[in-house]
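Peer 1: Have a look; sequence and predicted model below, questions after that.
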Amino acid sequence: MMTALSSGTATVQQHHDNNAEQRRNLGTISGVYLPSLQSILGVILFLRLTHITSQAGIVYTTLLLLISTASTILTWSSLSAIVTNGDIKSGGPYYIISRTLGVDIGCSLGLLYYIGNTLSGSLFVLGAVEAVQHSIRAYYARWGYGFSGHIFPYDVQITSLAIVAAMTGSIHVGGGRYVTVLSNFFLGVTALSILFMFLGCIFFIAGWHTGSLQEYDRSFHENTWSRYEPDPYTGVLPDIYSCLALIYPSVTGLLSGMAKADQLKNPRKSIPTGMFWAIVTSSAIYLMVTWLFGMSISNRTLKVDKFVTASVSFPHELPVRIGVVMTCFGLVLGTLATAPALIAAVAADEVLPFLSFLRPRYEGDKTRALWFTSAIIGLATLPGSLDHISPFVTIFYLLMYSGVNAATCISGYVRPPGFRPTFRYFHWSVSFVGFVWCMGLAFLISWLGTFCSVLSFVLMGAYIKKSRRLAATGMKWGTLGSAVRYNIVSSALNSLAKSASAVPTEVTLSMSEEGRQLNNSIISAEDVSVLSSNVGGGVTDITPEEVAHLHSSHSDFHAKNWRPQILTIVDVDANGNPTNLRTLSLASQLQQAGKGINMVIAIIDQSSTAMAASVASVVEDICGGTTSQDDDNSDVSGLSRSERWRNEEESLSASSSGMDHYDTIKLIKRSKALLMLQMKREGMDGFAEVSTTDGKFFEAVWSAVIHTGLGPLSPNSILLSLPSFLKFEGNRSGDSYCLHRKSRTEAENYLRTINGILNLGKAVILFKSSPSYPQNGDIIPDRGTIDIWWIVHDGGLLLLLPFLLSKHAVWLGAGDGTRKKNRLRRKTIGAKLRLFAVTTSPRENAVKLQKAVTEHLERVRIQADVTVVEDLARTDIARYMRDEMSVDDIPSRDIMTNSRDETMRDKMGMSRPNNPVASLRKDGISTQHMTLGEVFASDCDEDGPSNFTHSDDGIQAASKLNEMVRRESRDANLVVTNLPFIRKDHDSEEYFKFLHTACKGIDNVMLVRGSGAEVITAYA
């Protein structure tokens, strides 16, 4: 029954996926380029560009066009980074921006875009009315009659309201489907109108055609420079800033190419490409019109006849006059089709309580939003002239562009791990220039209007934050603010650590020698750690769920802002010398690439410390107390040296060896100095501490995990070296191993250490290193190779850590010596990642699994070569890598509930909740301990063989895994795979046998076990 229910749910999911796949059928030209071009080539081109040319002159008009185009190019770079940084669904620009930049910024920018878009609709309506008025006036003038164009008072306003009502009613009755059908027709009309006016102007210059103009209207070089005069219709004297406000709405159709993002085959490629070429094409057309009409028609004609593009058109002016009106109608329909969807999406997200009345009642409902939008468009037409509307349109769009550039600049500079745009030409400095550029243009046009708008924007953001806190909607998108605050705090703490971590040049001990200079010989001791511990109580009885609930420090700290905050446990010998130093290399690389906090702690065995620190003084005292070197080795007290040594040894063991012991403090200081020196050599920012224990190593580690850090800057990942003190010996039969008696106790304590860390809700990273692992300053001849052996899903840490490592400079290779190419290489390539997806059941379909994993990597913007490994399908590898609570263990009623919920949503037409953390969730069940076949539903349709070959001790599975890794990853610099799961009844010898067998003969292995909080989201 369980299988049937799972198959049914999978069928429903497949049905939704097929429908989504069918909707994604638009290419770059039809989905992005043409819609953007249609929005840009609007009313300003036909009715205002020639008039602006007559006032500002050809030179300054060209400059204004280039300034406006530059702002769109800079914003295009930021938008391209956003759209290539996550999964794109319905909702257009608002969805993409809000999910990437967070709810506060995203909704505020979304409202700015909505207001600018609706005001653009008013601009198009007034443009259509004005085109009709100019046409009627031109015909009356041709017949010798004077006509102002006004039939009755307020005729422009009444006509505009009637047009808006008619357009809204047509969309309400017919739906928005015909808008898409007619969009290509309207674009064709626009293209023909542009062609006719170009031909007419060229023929007018040649003297072959005059249209409705006269010969005296032909004049060359009258419009080269500015000649400002009052507008013959409004009486207003323009200036360069008013001309900029009037011309800028002509380039604000940039975001129209993002409206159909959910219908594109490849939105990450189509949107940047389509928007760029739309900008280039439209800019070329605007410049050609400026120079062609400005160089051939008299200044007076361009000022009086604002519709001169139709007056000179060839073969007749009527197609252009009608075409411009139809173009404006098409743009109004486009606005009424997209703007209500945007405001409905904002209302559906429930972030603004005062917009709750616009919330869709069912899937696709936009009725209230449609009439609300039409009301705003109608109210904005009441001034009666597009000259009065265009400055407000310009300011809102410029502020919206400024906000996008500012947020993207901050994201690019802070570089949270979730911000991984694949757009190769993005850099945060370009976004910064775009922010300054757009904000400067807004203040130049109207400093008062811009100031009021910015103030409204800030107040809106504060209102959104407060309303969301009061509403407690439960939606967590992650905010850019939390990432910025994290970066500020972590940078400040790292700077404080640098200023406070001056390594002393000399450290002395209470030994016979005067003191030692810190040198390489002190640090070069390796693998001499003896960590004896006793069995004691701990935190192993706390369930992971309880601890995870208690340690969810910040409810608004989203998974996409997760960073590796690593607590590295460094091994030291009895004298405090750090060993296994490659662990620090790994920690340094993760900290530098992940921009997190690094905390390093060394724990010294306290009993060994006391003996090591005092043995010199004891020996000196015993030897100095003899009366003669020729006696029978007895002192004045009559005790022999051997008897006195036994007494002193017992006294040392019984004496205090804690922090009140001066020699212990000196040894801790020396060990910390050595540790800080090694961190400096690795280029590591972070904090170092040295602690002591009386033999209970696991309790010292637990205490460090609990008490290290500050609030949200507490460690979330614990890095330890795979212990080298676990010595195995083979029996005569050959392949089986058993632990030494002393190592068995150490293994039990070490296993308790790891289990306690996992119960505390932290991720665990065990690292087995060799001298081949690259350190700070090493150069790999070619870029390094990191192999990921993905067996079970741990939430995302197994993918995220190798991705961060791959971006570190150590792994990029020597390069080709060209600085520019090396910078590009460092940004776009990184180390080579190879992912080996392991099938754990013969029923899993390798082809489906490879396709699903490849698509998942594409969604999370991680480039890796995917290979499916089927050789482990008949072993019990999954039993050792996953939790006891697998999918098969979940009660059937949970599956039934989730399946029923999905079915009801499908029948009602409701959309599924857009939760990025659930991007790898199946029927609402956590996938933290599911195999890849269960996560990606890669089982074959027909039942495959179910009899597995199991082994009692797991050696067969570990041996097979080791064989496959040594064969496929023999040239890899690092192998990353899952850390085997630790069960309550797990025998330490059996567990470390498995580890020893799996890692045998592999130089550098990183074993990862996530806590489930490290989720790679589909967007940043």
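Peer 2: Perfect, thanks for sending it. Numbers count the residues shown, from 1 in each chain.

Peer 1: From here on, just use CA atoms for contacts and neighbour counts.
Peer 2: OK.

Peer 1: does Ile377 really touch Leu119, like I thought?
Peer 2: Yes. Judged on C-alpha atoms under 8 Å, Ile377 makes contact with Leu119 at a distance of 6.2 Å.

Peer 1: Tell me, how many residues neighbour Phe329?
Peer 2: Applying other C-alpha atoms under 10 Å, we find 21 residues neighbouring Phe329.

Peer 1: With Lys666 instead?
Peer 2: Considering only other C-alpha under 10 Å, Lys666 is surrounded by 17 other residues.

Peer 1: helices and strands around the helix or strand containing it, which ones?
Peer 2: Assigned by DSSP states H and E, Lys666 belongs to helix 662-681. Applying 3 or more C-alpha pairs under 8 Å, 6 or more residues apart in numbering; DSSP states H and E, we find helix 662-681 packed against strand 506-507, helix 606-624, strand 687-693.

Peer 1: And here is the other one:
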Amino acid sequence: MGATTRKIQPGQRKMGNNLGAFGGVFTPSILTILGVILFMRSGFVIGQAGIFQTILILCLSHIITLLTAISVSAVSTNTPVSAGGAYFLISRSIGPELGGAIGLALFCSQAISVPFYILGFTEALVRTFPSLAVHFRTIALITTAFLFIITRAGARWAVRAQYLIMTVLGLSILAFMGGALVHFDINLFSKNLGPGYTNDTYAFWSVFVIYFPAVTGIMAGISMSGDLKNPARAIPAGTLGAVFTGFIVYGVQIILCGGAQSREELIYSSFETLCRQALFNAGFLVVAGVFAATLSSALGSFMGAPRVIQAVAKDRLIPMLHLFKKGTGQANEPVRALWLTLSLTITTILWAGNGDTGRAFNILAGVVTMFFLYTYAMINVAAFVESFAGNPSFRPGFKHYHWLQALIAAAGCAATAFLIHPVTAVCAAGIISTMVVLLRRRSLQVRFGDARWGFFYSRLKANLHQLAMMPMHPKNWRPAILVFTGNPKTRFTLVQYALWIGEERGIVTLVRILPGNIQDLMEKRQTALTQLKKNLHDYGVSGFSTVMVLPDLDQGICAALQAHPPGPLKPNTVFFGWSSDPDRAQSFTRHLRIVQAMEMNLVIINDKGLPQNPDKGVIDIWWRGKKNGSLMVMLAHLLTQNRQWADATIRLFRIIQDHAGVQPAKQALETLLRAARVKAESRVIVSTDSFEKVLQSISTDASVVFMGFNVPEQNEAAEFQARHTRIFAPLPTMIMVSSIGDCDLFA
């Protein structure tokens, strides 16, 4: 009888550890939540902050965690989840740069959690057996080796060990909770209700940072995403189950211990009091429980941290991490990343293992808290971006979610980080931001189909509608340039000037028209489009490009002018290269008249090459009236806003025929420049010679020259072309401008 094949459902995987919600997510999460804080620091927080403020800390912590768990549930049920846990969810939603930075932060926080919990275990051990205090560091290192061996055996063995640990932990919690209930005193409860901070070092937010690692355990379960049989089902069920269970246990502990221990006992000997008050004198169960809790938390982090860094390495975001992408066995266990985690753990223990271990413990708690807060914030941002973007692909199986909840949670995480310690929060944000910048500078080729596209699309759509409803004012004029490039290899100067003028403050689109039949030219069209995009990439600029195939050039130009987006993104300026070919005079003029009929500004560039040192260059503008003059001055000003032209000199010329008019003309130009708020030199030329002769005698030393023109009638095409070709002959690159009057220099 043949073997029965079972269809693999979305979110399931054929190979790996195939863990379920209970073993793969709930168990590592709850064992990390009910960890060292429950036994070794919760009493201290209750004693310092009082019952009421501790409950407030618990609620605030769990609200952040619950909202984050809901965001995790939404994102994880919307896409097939692979290894990497929170890193995977973030990187696939808001991109590899921020995902990579948060992945490293998450790895560091989980890797530091390992020695954090091991130190908690060792502290509990030496407080139970004081004679072992001299061997503190040795015990911590032996414990590290023991946990490493279990983790090295694989996730299945680690989860089996956690089942045993969870049984011991459950008995321990029953023992000390029952004992606290027996010793509960309402008068003691009343005395402990308010805060009792022992010195200026401790306040609400300083004890919050000590307590918060208690709720970070959900990362241990989420980080096991690569070992789950069905992540889409296991992550929401296991994570939310762990959050609610942890909240109940900690809430009951605060109330019972607050009424069973004095203020002094809570602050200085809460753990010893838990042992002494245990039911049936079973203090050994409490000791076993704290051992189990701290070891299980360390084990959960030991399993989670390597899987995060392995996932980052697999995505090839950071070259130096490529070593850690390789796994072993069918389950792809991250052995190399495990050794890295071991190294960090040993280093931290060697640093914190001697001296004031309590202070070191609190420092580690602060580091873990800060990085987890930022990780939580980014998870919520990821969920917000996925939902708010309105992508049709966002259809999470988890329905109890709204983008507003994710936004509130993200803001809450950031605000909490700054309330805890502003300087540390800024430093952590700076570290993450630096990593984002470094990753972005690498021009990452990695793309995950993340949700940023949909988010930007939805914002663009909304903004376009808003812009379309707003009346256009000359003060808001920006260049929206359409450049008819032809073959960009032969039109380098044309493209470069368009980008210099329009890239920073406007929009530049390169258009190439291929005359012919689209069915015959599809391959050529794709090649031309690739070439245009490569040109933009090589220039290192943000522009757009398109290639159109139409029967002839006239139809292509008409189609390009009409097909571009209406409303606020409609092109307002068209760039052509000058044609000196007499055979093309009629067609060239026809193209100019088409643009004029479409009510767009015309810019024609006569290519004489680019200046060698534009930053020391001279830009000449020949003023002959406000209509074209305003646009010429504006374009020249935009040219100098580019870094290459930043120190160039603008010279504004006006020709008059009578010396008596020099002073009024000079004052008029200076008044014009002051009103226009443009830095330029004004010069008045007195001459009775032709404009052509004056222009050629003065501007031959310029880097580029602006002059206005009027579009000729069709029957004047040949004369127009011949005259301007003659004018251009001895001059540098010329930029001819014909304005429709939409650009007002004085707005």
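Peer 2: Noted; the coordinates are in hand. Predicted model only: the values in this text are computed from it and were never measured.

Peer 1: returning to what we had before: the helix holding Lys666 of structure 1 aligns to what range in structure 2?
Peer 2: With TM-score structural alignment applied, helix 662-681 of structure 1 matches no range in structure 2.

Peer 1: again, but for stretch 366-379 of structure 1
Peer 2: Against structure 2, stretch 366-379 of structure 1 falls on residues 334-347 (TM-score structural alignment).

Peer 1: tell me the contacts of whatever residue of structure 1 lines up with Cys257 of structure 2?
Peer 2: Under the alignment (TM-score structural alignment), Cys257 of structure 2 maps onto Phe293 of structure 1. Neighbouring residues of Phe293 of structure 1 by C-alpha atoms under 8 Å, 6 or more residues apart in numbering: 50, 201.

Peer 1: Go through the helix or strand hosting Phe293 of structure 1 and flag the buried ones.
Peer 2: Phe293 of structure 1 is located in helix 267-296, with elements delineated by DSSP H and E. Within helix 267-296 of structure 1, the residues scored as buried using 16 or more other C-alpha atoms under 10 Å are 267-279, 282-283, 286-287, 289-296.

Peer 1: Which of the helices and strands packed on helix 662-681 of structure 1 sits closest to Gly8 of structure 1?
Peer 2: Closest approach to Gly8 of structure 1 among these (C-alpha to C-alpha): strand 687-693, 52.7 Å.

Peer 1: Next secondary structure element downstream of the helix ranked longest in structure 1?
Peer 2: Taking DSSP state H as the criterion, structure 1 has its longest helix at helix 103-142. Downstream of helix 103-142 of structure 1, the first helix or strand assigned by DSSP H and E is helix 155-174.

Peer 1: Report the distance from that next one to the chain centre.
Peer 2: 42 Å (C-alpha atoms, centre = their mean, to the nearest Å).

Peer 1: And the helices and strands packed on helix 662-681 of structure 1: which comes nearest Leu182 of structure 1?
Peer 2: strand 687-693 (63.9 Å).

Peer 1: how about that closest one: buried residues?
Peer 2: Buried, per 16+ other C-alpha under 10 Å, within strand 687-693 of structure 1: 687-693.

Peer 1: Is Phe426 of structure 1 in a helix, a strand, or coil?
Peer 2: coil (DSSP: H, G, I helix; E, B strand; the rest coil).

Peer 1: corresponding residue for it in structure 2?
Peer 2: That one, Phe426 of structure 1, aligns with Tyr401 by TM-score structural alignment.

Peer 1: Can you tell me how far its match is from Asn391 of structure 2?
Peer 2: Plainly put, Tyr401 of structure 2 is 16 Å away from Asn391 of structure 2 if you go by C-alpha to C-alpha, to the nearest Å.

Peer 1: same deal with Met177 of structure 2?
Peer 2: Taking C-alpha to C-alpha, one finds Met177 of structure 2 at 49 Å from Asn391 of structure 2.

Peer 1: Settle it for me: which of the two has more neighbours?
Peer 2: The neighbour comparison of Met177 of structure 2 against Asn391 (other C-alpha under 10 Å) goes to Met177, with 23 against 17.

Peer 1: residue in structure 1 matching that one?
Peer 2: In structure 1, Met177 of structure 2 lands on Phe198 (TM-score structural alignment).

Peer 1: residue contacts, its match?
Peer 2: 289, 313.

Peer 1: Next, the buried residues of the strand or helix carrying it.
Peer 2: Using DSSP H and E, Phe198 of structure 1 sits in helix 177-206. By neighbour count on 16+ other C-alpha under 10 Å, the buried set for helix 177-206 of structure 1 is 179, 183-184, 186-187, 189-190, 193-194, 196-205.

Peer 1: Helix 155-174 and that one, what's the angle between them?
Peer 2: Interaxial angle, helix 177-206 of structure 1 versus helix 155-174 (axes from the mean of the first three to the mean of the last three C-alpha atoms, to 10 degrees): 140 degrees.

Peer 1: Now do the helices in the stretch 401-550 of structure 2.
Peer 2: 403-420, 422-441, 452-469, 492-502, 522-539 (DSSP state H, counting those that start in this stretch).

Peer 1: In structure 1, point out the residues matching the shortest one.
Peer 2: Helix 492-502 of structure 2 corresponds to no residue of structure 1 when matched by TM-score structural alignment.
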